[in-house]
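Participant: build me a model:
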Amino acid sequence: MSRIANADPEDAPTVLLVDNNEMTLMRLKEIFRQRDFHVIECNDGDKAVDEYILHNPELVILALDIPTLDGHLAALEMREHGGDSRIIFSSPRRLTELSTQAMYSAGAVAVVEKPITKSVIDDIWDAVLGPIPEAPGLEDMDKLYPDDELQIGEIETESQLPPLPLPLLPALPVGEIVVVSNNPKPKKKKIKYFFLLIVLSGIGFLTSVYFGLVPI
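Facilitator: You can find the predicted model right below:
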């Protein structure tokens, strides 16, 4: 989210205020409106870089602990884009050391501690109007995104892999070889006829003996 305060950007310098604390934004907006600045506000790092590219402000007040893209990386992306903007980091006291390191890395002109007052801005104004320092952190920007590069590399590697071969079927163990006989089994009907023939022959023999046709 971003907001633009009332001022004529053609006649007034522009300041980009980046913080996710509404009270801080309100206080900074009042300070710079008194200095006749055209004020643009936003509350996350990605949006801040977009607004910087769109409006090319003369001054950026950038919180270190902001969502989507922290202040240090946002400042480096602004410096990489170019322009003559002065960058000031703002942070609570617990992050002062990190803010100072980010200031030297991104070539910022100053660090201010929250809560920010008009007198704090007055005290650093000479540094704001001075030369813009170099940004040595630009040389290390690739090292600041190792996770993204690793993820892209993994995706490309997976897409180039050949298809996996089908798994080989296991060999049959010895002793389980099945032998199929070529001799067909006798049919049940033939067995029945054979037994019937024996029974009939026995009956005929007994009948002959009974009538004396066959001597015993």
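Participant: CA atoms for contacts and neighbours, from now on please.
Facilitator: Noted.
Participant: list the buried residues for the strand or helix carrying Glu77?
Facilitator: Assigning secondary structure by DSSP states H and E places Glu77 in helix 71-81. Using 16 or more other CA atoms under 10 Å as the test for burial, helix 71-81 gives Gly71, His72, Leu73, Ala74, Ala75, Leu76, Glu77, Met78, Arg79.
Participant: adding distance to Pro13, write the residues you listed out as CSV.
Facilitator: Listed next are the buried residues of helix 71-81 as CSV, based on distance: CA to CA, whole Å:
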residue, distance to Pro13
Gly71, 22
His72, 23
Leu73, 24
Ala74, 21
Ala75, 19
Leu76, 22
Glu77, 21
Met78, 18
Arg79, 19
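Participant: here is a second sequence; please produce its structure as well for comparison:
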Amino acid sequence: MARIMITDDAAFMRMMLKTLLSEGGHEVVAEASNGQEAIDFYDIHSPDVVTMDITMPVMEGIAAVRAIKEKHPDAKIVMCSAMGQKEMVMEAIQAGAKGFIVKPFEKDKVLSEIAQLV
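Facilitator: Next up is the predicted model:
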């Protein structure tokens, strides 16, 4: 079981991911709606894994990955992206993300990606 923080600007996506992760035996310890919240909440909650959307207001996901990894080099972050964002996913991996999950979420793929990190 991992302690996970979900970061997505869409409440519906956070709810879907929270349900999938909870059903998979994981604990969702925080939900952030933008990259800045993710940075702030990481310091408070120290999650085992962070799921990070790419496109968000205030601060987008790749900038948030860089900021979190700068302060917490061992942070495990998985990007969540829609189809067709391959270049952005590659940029996120270069920034320090450990993998990615494609939207719409498929339970087995989400849980498999998390399992590889914990």
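Participant: ok so, going back, what range does the helix holding Glu77 of structure 1 cover in structure 2?
Facilitator: Helix 71-81 of structure 1 corresponds to residues 61-71 in structure 2, going by TM-score structural alignment.
Participant: and the residue nearest the centre of structure 2?
Facilitator: Nearest to the geometric centre of structure 2 sits Thr51, at 1.1 Å (CA atoms, centre = their mean).
Participant: alignment lookup: Phe100 of structure 2 to structure 1.
Facilitator: Using TM-score structural alignment, Phe100 of structure 2 lines up with Val111 in structure 1.
Participant: tell me if I'm right that that match and Ile88 touch.
Facilitator: Yes: the pair Val111 of structure 1 / Ile88 is scored as a contact, 5.6 Å apart, by CA atoms under 8 Å.
Participant: who touches both of the two?
Facilitator: Shared contacts of Val111 of structure 1 and Ile88, defined by CA atoms under 8 Å, 6 or more residues apart in numbering, comprise Met103.
Participant: mind listing the helices for structure 1?
Facilitator: 22-34, 45-55, 71-81, 96-106, 118-128, 146-160, 188-210 (DSSP state H).
Participant: most tightly surrounded among those helices?
Facilitator: Most buried of those, by mean neighbour count (mean count of other CA atoms under 10 Å): helix 71-81, with a mean of 23.
Participant: post-alignment, that helix versus structure 2, mean distance?
Facilitator: Helix 71-81 of structure 1 differs from its equivalent in structure 2 by a mean of 0.6 Å after superposition (mean CA distance after the TM-score superposition for structure 1).
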